[in-house]
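Colleague: fold the stuff below for me.
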Amino acid sequence: MVKELQPMVTFFAGTYPYQVRINLWYRQDYLEFECVGGTHPHVGAVAYGDEHVELLYQFPDHKEGELLRSLIKKVQKASGSIVVGSCGIHVDNATWEEIQLLVHHAERCGEEMERFLFYKEKA
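Modeller: Predicted structure coming up:
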């Protein structure tokens, strides 16, 4: 049975082709988010986290795993909820500086999401 979705919240940072966005869904008993960006948004890594367990799978030839791990920890700590996430950011032939910019944008989105969840939990 498909559970009813609660309203979705989206966080953005940067401009195309370096824009990153995080879409956050409230499921019935957990939070789900996707962090995507660049010119080819996709799923490069998936993760699960709660207060006791963290599971992460990074697909072959992808590098989003550590970024996703950081985001999962932030969301879980801010919300106290079970969290499921995915991440996929890609720009063809990106330089080191462009990769750092994309990571920075993802981290900014993560910080906004963390603040949002922290204050939502306090309300």
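Colleague: for the rest of this, base every contact and every neighbour count on C-alpha atoms.
Modeller: Noted.
Colleague: now do the strands in this protein.
Modeller: For the chain, the strands defined by DSSP state E cover 9-13, 20-26, 31-38, 45-49, 54-58, 83-90.
Colleague: mean neighbour count and distance to K74 for the ones you listed - can I get that in JSON lines?
Modeller: Formatted as JSON lines, those follow (neighbours: other C-alpha atoms under 10 Å; distance: least, C-alpha to C-alpha, whole Å):
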{"stretch": "strand 9-13", "mean neighbour count": "17", "distance to K74": "15"}
{"stretch": "strand 20-26", "mean neighbour count": "21", "distance to K74": "13"}
{"stretch": "strand 31-38", "mean neighbour count": "23", "distance to K74": "12"}
{"stretch": "strand 45-49", "mean neighbour count": "21", "distance to K74": "10"}
{"stretch": "strand 54-58", "mean neighbour count": "15", "distance to K74": "12"}
{"stretch": "strand 83-90", "mean neighbour count": "24", "distance to K74": "10"}
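Colleague: following up with a second sequence; could you model it the same way so I can compare the two?
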Amino acid sequence: MVKCEITRVGEDDLILVTGGTKPHIGAIVLCTWDGIQAHVVSHGLPHHKEEKLYIELAQLWCTTFKKNVVLTGGIHIDNATKEDIEMLVNKTWESFFLLMANNKVSIIK
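Modeller: Just a heads-up that it's a prediction; the model follows:
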């Protein structure tokens, strides 16, 4: 199971993405909106593989909603196979798109 949770920090967003058997912090991404484009600064912890995925998620959020976002978290399953990792990535995108849809609805209201 993968969870994406949002916390509003003023006008900015903080998104926590966790899942698997050992949720943790494996990467942190800051994506800022300058009025024209998104800018990314990121850091992945050693031996963690979430950073690339989290950069994609943060850029999509930032460019869609035209706002700053910090995205962090970690997803882990012991002895994960390639298939396990693909499933977790797919579940992450599903959970993230649901969060985006819910956020879009709250903006429209």
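Colleague: coming back round to it: need the strands of structure 1 in CSV (columns: distance to E107 of structure 1).
Modeller: Formatted as CSV, the strands of structure 1 follow (distance: least, C-alpha to C-alpha, whole Å):
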stretch, distance to E107 of structure 1
strand 9-13, 9
strand 20-26, 9
strand 31-38, 10
strand 45-49, 16
strand 54-58, 18
strand 83-90, 12
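Colleague: enumerate every residue touching the residue nearest the centre of structure 1.
Modeller: Nearest to the geometric centre of structure 1 sits C35, at 3.7 Å (C-alpha atoms, centre = their mean). Residues in contact with C35 of structure 1 (C-alpha atoms under 8 Å, 6 or more residues apart in numbering) are 20-23, 68, 85-89, 106.
Colleague: can you rerun that using 10 Å?
Modeller: Contacts for C35 of structure 1 (C-alpha atoms under 10 Å, 6 or more residues apart in numbering) come out as 10-12, 20-24, 41-43, 45, 64, 67-68, 71, 85-89, 106-107, 109-110.
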